[in-house]
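Visitor: I need the structure of the sequence given here:
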Amino acid sequence: MSFDLVAQQPKLLYLLQGVTAFAAVVSLIVLALHRGPVRRKAAALLLLAPALLLLTVGLLLPALRTVVLSFTDSGGQAWAGLDNYVWMCTDPRALVALRNTLAWVVLVPLLATAVGLVHAAAVVRSRCRAFALALVLLPMAMSFVGAGVVWKFVFAYRPAQAAQIGLLNRLVVAFGGEPRQWLVDSPWNVLFLVMVMVWTQAGFAAVLLTGAIRAVPRELTEAARLDGASPRQIFRRITIPSIRPTLLVVVLAQVAGTFKAFDIVKTMTGGQFDTGVLAHEMYDQAFRYGETGRGAALAVLLFVLVTPCVALQGRARRRAA
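Guide: A predicted model of the protein is given here:
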């Protein structure tokens, strides 16, 4: 233990020096703003300077470094040109990860939003609305790793002659069926992993959409009811168009989050049995196999795919507000 503390002392010293320097910079900025007259734009720039510095050091520079690494070999030293991007578009394992990521991006936002919308429509006028929303929101309080562990036990498999510990196989055996290795059979195992992600994200959609439905003017629904519209017609012709901006925000948020799916795949299958996704493949290539260039290329691809979704989400959120 004492040896570990001695070995860590230089790192702790550098960290302490960095924190002290950052605190000194912030103090000087506050003192400058307090002592002399400063224009509003200059004051805003001074106040933003520490945050911009941290973003540059912690985000911008590593991103540029990753782009450079994506054009290098496995050691990150020799120039490899577009070899890593060619590998990404031709390697069977990388193509499986691309295919699975596309399936996740299509299925998770649609299913999570649909489940959240149905739940929101069912409980929006209910007296126990808060309790019902709390129930569907509970999975969000659990980490993706925790959710993966829970559902891995649900899908657990034992040979037919052994006692089943997985809930799903116990139900199958109870009804006279044979236990199955749910997380091994492709492509169904991808759908089971998607279901876990939907289970964790449906509560987010339900809460936002409940608020949006409650904000729909009562005058519109009452007028449609007086005109003889059925509840289904009111929901389809009035409620859905009224909450469309919120629906778009929810879907785009789910898309951006799904691109970065990693924990559930890592916990439940480890990317085996054709269940890998881009984020997991990036981790494996960079840290497990030592292919730094390939991992960086996958990271660049993820950045390119996520950035438009984040930009559209910000625009949709401003419109919804």
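Visitor: make it CA atoms for all contacts and neighbour counts henceforth
Guide: Fine.
Visitor: roughly how far apart are Val310 and Gly203?
Guide: Using C-alpha to C-alpha, to the nearest Å, Val310 is found at 20 Å from Gly203.
Visitor: higher neighbour count, the two?
Guide: Gly203 (26 against 17; other C-alpha atoms under 10 Å).
Visitor: so who does the more buried one touch?
Guide: When contacts are counted by C-alpha atoms under 8 Å, 6 or more residues apart in numbering, Gly203 touches 116, 133, 136-140.
Visitor: do Val136 as well
Guide: Per C-alpha under 8 Å, 6+ apart, neighbours of Val136: 202-203, 206.
Visitor: Surely it is in a helix?
Guide: Yes. Counting by DSSP: H, G, I helix; E, B strand; the rest coil, Val136 is part of a helix.
Visitor: Throw the contacts of Gly203 into CSV and include distance to Arg236, thanks.
Guide: Output for the contacts of Gly203, formatted as CSV (distance: C-alpha to C-alpha, whole Å):
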residue, distance to Arg236
Gly116, 16
Leu133, 22
Val136, 23
Leu137, 25
Leu138, 29
Pro139, 29
Met140, 28
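Visitor: one more, for comparison:
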Amino acid sequence: MSPIIQGILTIIIGVGGCITYFYASNWVLDHLIFPARTDDRGRNINRATMVRPWLFLFPAIFALGLYLVYPVVGSFYRSLFNRSGEEFIGLGNYYYLFAEDGFRVAVFNNFLWILFVPAAATFFGLIIAELTDKLSWGNLAKSLIFMPMAISFVGASLIWKFVYANDPDIGIINAVRDSMGLSPIDVLQIPFWNNFFIMFIMVWMQTGFAMVILSAALRGIPEETVEASILDGANPFQIFFRIKVPQIRSTIIVVWTTITFLTLKIFDIVYTMTGGNFDTEILPSYMMDYMFRDDGRATAVAFVIMLIVLPVMIWNIRQAQREA
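Guide: Predicted coordinates:
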């Protein structure tokens, strides 16, 4: 079937299905469940009014349950079985994971990513947003800084592989070391610090995103507050950190949490740069190692990732409620 015909049929079926559900559900509610022609008309109308919002929410709730809740419950249930899925072993996969050195390294590295990447990207984005607003060619600078957002994670990783190459003729770092008379090194094989070299790729890509959002927030600050602080004798650093930053705190939190969620899902950069070797393993790449070897342990890792994401989600929801 032609893709154009498929698209047209999808639109017709989707829109037609929504319209049909809307009218059919209303008709069933008003004529069969709570008919308005009975002696108890007023009470039935009130009951229908209470039920109607849930009737309209049902498709979304059903979809969330099918594509979100069911996979979570199913993954946890699958993680309680052995590799073949035939023998129930309880928390055996979790005991194995927490006893393995590779899993502890992956968890530690994941927390490094969560702590460093969102904080660094948000900080650099905030500083650049403030500085570029003061320049006549600030829009050009912002365009150049935002450009890495258009590159895929794999593409960015390949670019930085050349930067980190241990050949002085290719790698910038080793070219500088060679000019200083130092021997070349492979920065991706330096224990612990190699994680930060990989994380910097993510920071490089997400700084542009943070800069654009925070720049818009900074421009929304009333000029009166800035002018009043200048009259009170505040210097530029005090104006920025004590006047401007507190007024865009909610935007900073949104940017920070958005980058945090993206960081928790990162896989491409680590897999492309080191494949998880040299103690750079993170939970998604660690899960992929088991994906085709032991489905039970892979789903156990996936459930652990969800437990790590959960506190961030709850905190983000509470912050949104406070702002509301």
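Visitor: Give me the TM-score for this pair.
Guide: Remark: TM-score between the superposed chains equals 0.84 [TM-score structural alignment, normalised by the length of the first structure]; 300 aligned residues with a C-alpha RMSD of 2.8 Å.
Visitor: on that earlier part again, just to be sure, which of the contacts of Val136 of the first structure are found in strands?
Guide: Nothing among these maps onto strands, per DSSP state E.
Visitor: Show only the entries of these found in helices.
Guide: 202-203, 206 (DSSP state H).
Visitor: I'd like those residues laid out as CSV, including distance to Phe144 of the first structure.
Guide: Output for these, formatted as CSV (distance: C-alpha to C-alpha, whole Å):
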residue, distance to Phe144 of the first structure
Ala202, 14
Gly203, 14
Ala206, 19
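Visitor: any idea which of these is closest to Phe175 of the first structure?
Guide: For those, the residue nearest Phe175 of the first structure by C-alpha to C-alpha is Ala202; the value is 29.6 Å.
Visitor: how near is that closest one to Arg294 of the first structure?
Guide: 34 Å.
Visitor: Kindly report the same for Leu167 of the first structure.
Guide: Distance, Leu167 of the first structure to Arg294 of the first structure, using C-alpha to C-alpha: 39 Å.
Visitor: Counting neighbours around each, name which of these two comes out higher.
Guide: For Leu167 of the first structure versus Arg294, neighbours defined as other C-alpha under 10 Å are more numerous around Arg294 (31 against 15).
Visitor: Quick one: residues contacting that one.
Guide: 70, 73-74, 84-85, 87-88, 282, 285-286.
Visitor: Repeat the analysis, applying 7 Å as the threshold.
Guide: By C-alpha atoms under 7 Å, 6 or more residues apart in numbering, the contact set of Arg294 of the first structure is 70, 84, 285-286.
Visitor: Check the alignment and tell me where it lands in the second structure.
Guide: In the second structure, Arg294 of the first structure lines up with Arg297, judged by TM-score structural alignment.
Visitor: what about Leu45 of the first structure, which helix or strand?
Guide: Using DSSP states H and E, Leu45 of the first structure sits in helix 40-55.
Visitor: Can you point out the buried residues in that helix?
Guide: 43, 46, 50 (16 or more other C-alpha atoms under 10 Å).
Visitor: so how far is Leu60 of the first structure from the last one?
Guide: The spacing between Pro50 of the first structure and Leu60 of the first structure, counted by C-alpha to C-alpha, is 14 Å.
Visitor: Alright, that wraps it up for me.
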